[in-house]
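Asks: coordinates only, sequence not included:
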């Protein structure tokens, strides 16, 4: 285990953790009943596992596959390939994955800018593509001979014209810079809190309020492409309801399963690396005692770096002189 600085909150995996959490992992060698799959982590290659999943049981699909980049995941390297090869790889698992979805299911697919150009034509063949979310990924070093790559995409797809979208659940609390008042002097569509004023705004497809996990955050792990819990929470709250089943076929360090547990959804994750599977199970155990999601509180999402300041601000006095 790595030696961390005193204030480093990165979740580590000890040998005792591996022994404990590996016992709860499952592997599919044949078809299983749905009840045996819910709220489980499958430790297996995705193509092997998908053929044994039951049909039409998934309400929400969240997919964060290896992008078409050379990247090492715990000693295993996914290598960049030409577009036809990557397209064929996408087709292989997407065609096996789709039968598991309900007709009313929604699906979100993550990608960087280059992978998006290959992914979109494949998605268009199998789903109704409804939008492309672009989120600001502010972490990372600058480029010397190019623009810094500081954004990623999430493709929003549905199986049919019938799907869930809970717009009220994913509104963003934004600071009001030029507030309006009624003729009577009352705030119009915003909250008067004193020093700073906030209002709820409709969610757009441009997200600038996401913080990429880093060493001082309790959700941080050593997974090289870990997605923030706040990001996944937006997808779950918008496109599923309590008790719905969420599937993540490239689970990684477990963020989708963790957020599903925190928000009262059922989940199923597939991940081929045993260490990442155990890390996901450890995070799930921690979620049982700490259901908080950074940047999401009181039923709303807050702009980056505003929630703590708003909570620490003294409340406006209601007493009269």
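Replies: The structure has been received and is ready for your questions. Because the structure is predicted, anything quoted here is derived from the model rather than measured.
Asks: contacts and neighbour counts: CA atoms only from here.
Replies: Will do.
Asks: what about the strands in the protein?
Replies: Ranges of strands in the chain, per DSSP state E, are 40-43, 58-63, 71-73, 76-78, 101-111, 128-136, 151-158, 172-175, 198-201, 206-207, 245-248, 266-271, 296-297, 300-302.
Asks: run through who's touching the fourth one.
Replies: Read it as strand 76-78. 66, 69, 70, 71, 72 (CA atoms under 8 Å, 6 or more residues apart in numbering).
Asks: try this one side by side with the last:
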């Protein structure tokens, strides 16, 4: 079951008891998009997403760690407080974007902080295959499929506090894993639902109440 809602993530997390989720895989705003248009970002409204490109505060991370047993947090290099939670940070994750080093204004990789006591890993997948984005920070479905294969197991409850384009929801559906996710923007929420339906035409989508979507 994939359950996605159009709501604030603090509201969603407040409904769950301590350590309810086995693994949180989240991609919160890094606070860096509010700068210069680059590459494929030209089609996105800079004024619009500068309004949400705000780094989460301490309360968000405290709640995330309360409701989940383990966490994979994209943009870990932007959130210094994460590294202070443990004296031994081992299992960080790198997405090698296969970006030419000559493109000085493009990152060649992205980093995720992880609470998992596992060796650090690198996933190599060209960012150029991640086209036709509906969200400026959209991650490839293939990246999330790899993460789930490496770090999740059947029966796990997965949490995503920033649904964005819905690519993690698609990967969880394919992997037959339960996901609870939310997106605060009504526009991105609707686009994510449309993308899920387009990529997974066989799914059954229901709306038991406003702002809530169940995918089977």
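Replies: Ah, there it is. Worth saying up front: this structure is predicted, and the values here are computed from it rather than measured.
Asks: now for the aligned partner of residue 77 of structure 1 in structure 2, how many residues are close by?
Replies: Here residue 77 of structure 1 is matched to residue 50 in structure 2, going by TM-score structural alignment. Number of residues near residue 50 of structure 2 (other CA atoms under 10 Å) recorded here: 15.
Asks: if we can go back for a sec, between the contacts of strand 76-78 of structure 1, which sits nearest residue 228 of structure 1?
Replies: Closest approach between the contacts of strand 76-78 of structure 1 and residue 228 of structure 1, by CA to CA: residue 66, at 16.3 Å.
Asks: quick check: closest non-adjacent residue to the closest one.
Replies: residue 78 (7.1 Å; CA to CA, 6 or more residues apart in numbering).
Asks: hmm, back to that, out of the strands of structure 1, the one nearest residue 287 of structure 1 is which?
Replies: Of the strands of structure 1, the one closest to residue 287 of structure 1 (CA to CA) turns out to be strand 266-271, at 13.7 Å.
Asks: just tell me the aligned range of that closest one in structure 2.
Replies: Mapping strand 266-271 of structure 1 onto structure 2 (TM-score structural alignment) gives residues 178-183.
Asks: out of the contacts of strand 76-78 of structure 1, which end up buried?
Replies: 66, 71 (16 or more other CA atoms under 10 Å).
Asks: so which of the contacts of strand 76-78 of structure 1 is the closest to residue 251 of structure 1?
Replies: After measuring the contacts of strand 76-78 of structure 1 against residue 251 of structure 1 - CA to CA - the closest member comes out as residue 66, at 11.0 Å.
Asks: structure 2: which residue goes with that closest one?
Replies: Checking TM-score structural alignment: residue 66 of structure 1 goes with residue 29.
Asks: sorry, back to before: now, which of the contacts of strand 76-78 of structure 1 sits nearest residue 16 of structure 1?
Replies: Closest to residue 16 of structure 1, out of all of the contacts of strand 76-78 of structure 1 and judged by CA to CA, is residue 72, at 24.7 Å.
Asks: ok, the closest one - contacts?
Replies: So residue 72 of structure 1 contacts residue 78 (CA under 8 Å, 6+ apart).
Asks: with residue 215 of structure 2 instead?
Replies: 1, 2, 3, 203, 204, 205, 206.
Asks: give me the number of residues near the fourth one?
Replies: Same thing as residue 203 of structure 2. So residue 203 of structure 2, with other CA under 10 Å, has 14 neighbours.
Asks: cross-check the contact I'm expecting between it and residue 195.
Replies: No - using CA atoms under 8 Å as the test, residue 203 of structure 2 is too far from residue 195 to be in contact (11.7 Å).
Asks: hang on, the match of residue 66 of structure 1 packs against residue 73?
Replies: No - with contact defined as CA under 8 Å, residue 29 of structure 2 does not reach residue 73; the gap is 10.6 Å.
Asks: so which residues of structure 1 form helices?
Replies: 15-22, 46-50, 83-97, 113-126, 229-239, 255-262, 274-287, 307-312 (DSSP state H).
Asks: for the contacts of strand 76-78 of structure 1, which one is nearest residue 92 of structure 1?
Replies: residue 66 (14.1 Å).
Asks: ok so, going back, export the helices of structure 1 to JSON lines and tack on distance to residue 139 of structure 1 and mean neighbour count?
Replies: Formatted as JSON lines, the helices of structure 1 follow (distance: least, CA to CA, whole Å; neighbours: other CA atoms under 10 Å):
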{"stretch": "helix 15-22", "distance to residue 139 of structure 1": "29", "mean neighbour count": "14"}
{"stretch": "helix 46-50", "distance to residue 139 of structure 1": "29", "mean neighbour count": "18"}
{"stretch": "helix 83-97", "distance to residue 139 of structure 1": "26", "mean neighbour count": "14"}
{"stretch": "helix 113-126", "distance to residue 139 of structure 1": "16", "mean neighbour count": "15"}
{"stretch": "helix 229-239", "distance to residue 139 of structure 1": "15", "mean neighbour count": "22"}
{"stretch": "helix 255-262", "distance to residue 139 of structure 1": "18", "mean neighbour count": "25"}
{"stretch": "helix 274-287", "distance to residue 139 of structure 1": "22", "mean neighbour count": "21"}
{"stretch": "helix 307-312", "distance to residue 139 of structure 1": "20", "mean neighbour count": "12"}
